[in-house]
Each structure stands twice: as C-alpha cells, then as structure tokens.
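Student: Model the following, please.
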Amino acid sequence: MSITSKRELFDRELQKLYHAEIEILDLHGDLADAAASDEVRTIFAGHEGDTVDQIDRIEEIFAVLDMEPREQGSPIMEGLIAEKDQFVVEVEDDDLRDLDVINIGMINERLEITLLDRLILLANELGFPESTTMNLEENRSEAQTALERMQEFLEYQHVS
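Tutor: The predicted structure follows:
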C-alpha cells in the first residue's frame, strides 16, 4: 500500500504502535523472567499494568477515529524480540544479564517514545479530537517514566 497522506501515515503508525504494545506485554514478561535480580524483575513486572492501560488508550483512539483496531508489524520490533531471544541464550553472568535486560528494555521504550512523538505531531496537524492527543501523551509519559526507571538502575549500578 502506498501512503499518500498524513492521515494514512497516522493510521499506519497507530497500527504499528498497537502491535508494539501487544508485543511489549510478552517482551516485558520475558525480560522479567530473564533478569537475574529482583530489582530488574520488578522494573518490568511493574510496567505490565501501564502497558495494558496503554493498549486500552490506543483502542480508544481507534474507536474515536472510527477505525477497526488492527496491528501492523514492524521489522524494528521483530528485531528487538530476536535480540531478546538471542541474549537469553548467550548471557550467563548475572550482572551482564541484568545489564542486557535493561538495555533491551531501554531500546524498547525509546522506540515507543519515537512512535508516540510522531503520532502526537500528526494528530495535532490533522486536528484530531483532544482525547486522541491526550491518550497519546499519557502513553508517552508512561513510556518516559519507564525509561527513566531503567536509566536510574544503570546509574545506580555504575556508582556501586
């Protein structure tokens, strides 16, 4: 399909975000299971409820825009999942395992923030209802908070 308008671009990006969030539910569970420390497991387990809320907000956007909720895969997300699968097999040292888990989580959150930034920009340009932008901004805020928690863990580990 050829994209010829900002609306079509928005629709595609929303479907990619929806797919990413659904994948993130499993990804965070896998990362929590792969973590060596309770602290890292808690970081990912604690974000599960946020991810469910984010999926609900995306489904609200689909409804407001009279769209059928639909996922569109992304090679970037599939690559991130492949990266997670590879590290689980290769990394045995607990400290390295936690570091790798956090790094994959941070890549994921940055990807999510980038998608949300693009969607917020397009939603504003397209004059979508305020609820659409508010839902996107709330999702972005939660992703930013999750990223900051992961960064704090790395900073603490570096100091220790």
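
Student: C-alpha from now on. contacts and neighbour counts both.
Tutor: OK.

Student: what's the spacing between the residue sitting nearest the centre point of the chain and Ser5?
Tutor: Centroid-nearest residue in the chain, with Cα atoms, centre = their mean: Glu112, separated by 4.0 Å. Counting by Cα to Cα, to the nearest Å, the gap between Glu112 and Ser5 amounts to 22 Å.

Student: show me the contacts for the residue nearest to the centre of the chain.
Tutor: By Cα atoms under 8 Å, 6 or more residues apart in numbering, the residues touching Glu112 are Leu17, Ala20, Arg140, Ala143.

Student: Out of those residues, which two sit at the greatest distance?
Tutor: The span of these, defined through Cα to Cα, is set by Ala20 and Arg140 at 13.5 Å.

Student: Here is the second sequence; please produce its structure so I can put it next to the first one:
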Amino acid sequence: MNYTPTKPNELNIMANKARNQSNMPNAHLHELFVDELRDILGAEKLLLKGLKKMATKANSEGLRSAFEEHHAQTEQHIERLKKVFASVDLSPRAKTCKAMEGLLAEAEEIMENFEDADVLDAALIAAAQKVEHYEIASYGCLVTYANLMDHREAADLLSQTLEEEKDTDVKLTEIAMEEANVSQ
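Tutor: Modelled structure (predicted):
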C-alpha cells in the first residue's frame, strides 16, 4: 500500500530543499519528519475533544481528574509542537490523523456500550491507554528523526512531550489497578 502525504508537492519541495542543505545529516528523513509532525499535531487537536468527553463519562474522581489534567497537558503539547515547527522553519499545519480518529471512535463506542460505572471506567482507561501508546510511538519516532537530522531544539521539545505521554500511561495504569480493575 502506497502512502501519499496530504500535500505531496509541498512536501517534495521541502524534502528537496532539505537534501540540498549540506549541513543536515539524514536529510532524506525530512519529508517523513514533517508529515509525522503534521499528523501528531492533528492527533493532539482531535484528542482535546475526546478527553473532554471521556472526562464527563468517567465515574471515578481520580480518572476524571486524570483526563482533565491530560487535556491541559495536551494543550501544552500543541503549543510545544508549534515551537518544533518553528525550530525547523515551518508553519504549524495539522493534517487529519486517521489513527486518532479511529481510536477516538472506539472510545466513543465504549462510552455508548458500557453503562456499569466500574466497567465503563475500566474500558475508558483501556481506550485512553491505546491513545497514549499511539502518541508514545509517534513521539518516539519523531525524537529519533529529529536527532538523526541534528534538529536539537526539536528533539528536546519532542522528548519532553514523549516523557509526559509515558507518565500519563503509567498514571492510567495506577488508576486501573487501584480503582477500576479491582472489585469494590
């Protein structure tokens, strides 16, 4: 299956420009890096809406609070991504993230199908951790690409977000084990 970026002409121009910059190692990754940045920016914007809805459906105060905290953190991630774009001389433009759309559609389905409070919270945590794992994978790849191309500022900013995503995943596991996945 061939993947076509949202704006192939623009990305090809950027890739050619990057390849011509002799001081950038691994310039062949630039187009992929930019496409992934746009994808994760789109994902983070979609996640803002999903987290609000998940927070309203959560029964546990701890889970609701975790969703609200991650919502505020996601707003910071978006701002940080804007800085990443600026650090590589690009304007921050998102593209539709099909993966996040799917993950949030699954979360929506969970919210519609489970009414029992304890089961719903456990299901919401599972859905949220799927989102976190997607974000961890995305940011992990972006950090690697940034490092390979010597985009130090971008790598540092992306690494901060990667660590926050990992921390959120751990926090969700703790809530699951202390509240949602145990009999009351």
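
Student: quick one: TM-score?
Tutor: TM-score for the superposed pair, counting by TM-score structural alignment, normalised by the length of structure 1: 0.93. Supporting figures: 159 aligned residues with a Cα RMSD of 1.5 Å.

Student: related to what we said a few turns ago, from the contacts of Glu112 of structure 1, which single one is nearest Asp66 of structure 1?
Tutor: Among these, Leu17 lies closest to Asp66 of structure 1 (Cα to Cα), at 17.1 Å.

Student: Pull the number of nearby residues for the closest one.
Tutor: Here the neighbour count serves as a burial measure; for Leu17 of structure 1 (other Cα atoms under 10 Å) it reads 26.

Student: try Thr42 of structure 1
Tutor: Close neighbours of Thr42 of structure 1, defined as other Cα under 10 Å, add up to 12.

Student: How about it, nearest residue that isn't a chain neighbour?
Tutor: Ranked by Cα to Cα, 6 or more residues apart in numbering and with sequence neighbours excluded, the top spatial neighbour of Thr42 of structure 1 is Ala32, at 7.3 Å.

Student: aligned partner of the one you found in structure 2?
Tutor: For Ala32 of structure 1, the aligned position in structure 2 is occupied by Ala55, per TM-score structural alignment.

Student: hmm, back to that, mind checking which of the contacts of Glu112 of structure 1 land in helices?
Tutor: Filtering the contacts of Glu112 of structure 1 for membership in helices, criterion DSSP state H, returns Leu17, Ala20, Arg140, Ala143.

Student: ok, the aligned residue in structure 2 for the third one - contacts?
Tutor: Mapped onto structure 2 by TM-score structural alignment, Arg140 of structure 1 lines up with Leu162. For Leu162 of structure 2, the contact set (Cα under 8 Å, 6+ apart) comprises Glu135, Ile136, Tyr139, Gly140.

Student: for structure 1, what spans make up the helices?
Tutor: Counting by DSSP H, the helices of structure 1 are 6-34, 38-45, 48-64, 75-90, 94-126, 130-159.

Student: Appreciated, that's everything.
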